[in-house]
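J.: below is the sequence, then the predicted model.
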Amino acid sequence: TKEQTKSVENTNKKFEGISIAIDEMQEVVQTLNGSGKDMESKKNEIITVIDNLSAISQETAAGTEETVAAVEEQTASISELANASESLARLAEDMQANISRFRY
């Protein structure tokens, strides 16, 4: 019976060790679950930031396209003004030549 008692005590100690190990594993699993939730939250924050950056980039690209279009329009207008100035200068020269014919 001493052997049986000792065997039961050893078995109890082993079960206590197993119980302690299970408790420790539960704590580790809970910590991992918490970390997983934190990672999910951070991932969502990062996705939101990336989406915002993408929207800003698209707005910037659209603004740049509008600016380029405006510059092209201004360049065309300036070119037209330059052509009109050249035409006016030629007309003025022709007029000057015609006026000089009427001088004595």
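T.: Happy to help now that I have it.

J.: contacts and neighbour counts: CA atoms only from here.
T.: Noted.

J.: burial measure for Ser57, as a count.
T.: Using other CA atoms under 10 Å, the number of residues around Ser57 comes to 12.

J.: quick one: it and Glu9, what's the gap?
T.: Relative to Glu9, Ser57 is positioned 71 Å away (CA to CA, to the nearest Å).

J.: same question for Gln58.
T.: Here the criterion is CA to CA. By it, Gln58 lies 73 Å from Glu9.

J.: now do Val68
T.: Shown here: Val68 relative to Glu9, a distance of 87 Å by CA to CA.

J.: second structure for comparison follows:
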Amino acid sequence: MLDEITQKNELEPISNKQNQEPKEVEKMPLNNIQKAKELKNNANLIVRRTDELDKAINKRESFQREFERRIKRLDNKIETLSKKIEEVKCPTAKDDWAS
């Protein structure tokens, strides 16, 4: 599995002798250190982008809720105005007797 990870990330293999010794930064091949830094930077970038996406999604959901709230309010106003228009067009029988 270690060999697969080494190959996948284009790292230089560490010899058996190095595996037995403590792995210190000075003993690692320079290419491995550079690759490790790149991988760390990429991971940090992914985390930042994920956070930005989460914020954008939350903002969109907030706008969606506000939009739905305003639509509902406008629907209620339209319904109220429609009722008032109907009252003006067709007064009730009670109003007819009063005139």
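T.: Cool, the structure landed. As the structure is a computational prediction, the values presented were derived from the model and not from experiment.

J.: which element is Thr6 of the second structure on?
T.: helix 2-8 (DSSP states H and E).

J.: okay, and the equivalent of Lys72 of the second structure over in the first structure sits in which element?
T.: Structural correspondence for Lys72 of the second structure with respect to the first structure (TM-score structural alignment): Asp51. Following DSSP H and E, one finds Asp51 of the first structure within helix 2-101.

J.: please say which position in the second structure Ala62 of the first structure maps to.
T.: With TM-score structural alignment as the criterion, the equivalent of Ala62 of the first structure in the second structure is Lys83.

J.: so what's the residue count around that match?
T.: Here the number of neighbours of Lys83 of the second structure (other CA under 10 Å) works out to 12.

J.: before we move on, what about Asn32 of the second structure?
T.: The local packing of Asn32 of the second structure (other CA under 10 Å) involves 18 other residues.

J.: in contact with the spatially most central residue of the second structure, which residues?
T.: Nearest to the mean C-alpha position of the second structure, counting by CA atoms, centre = their mean, stands Asp54 at 3.0 Å. Shown here is Asp54 of the second structure, which makes no contacts under the criterion CA atoms under 8 Å, 6 or more residues apart in numbering.

J.: from Glu79 of the second structure, how far off is Glu86 of the second structure?
T.: Between Glu86 of the second structure and Glu79 of the second structure the computed distance is 11 Å (CA to CA).
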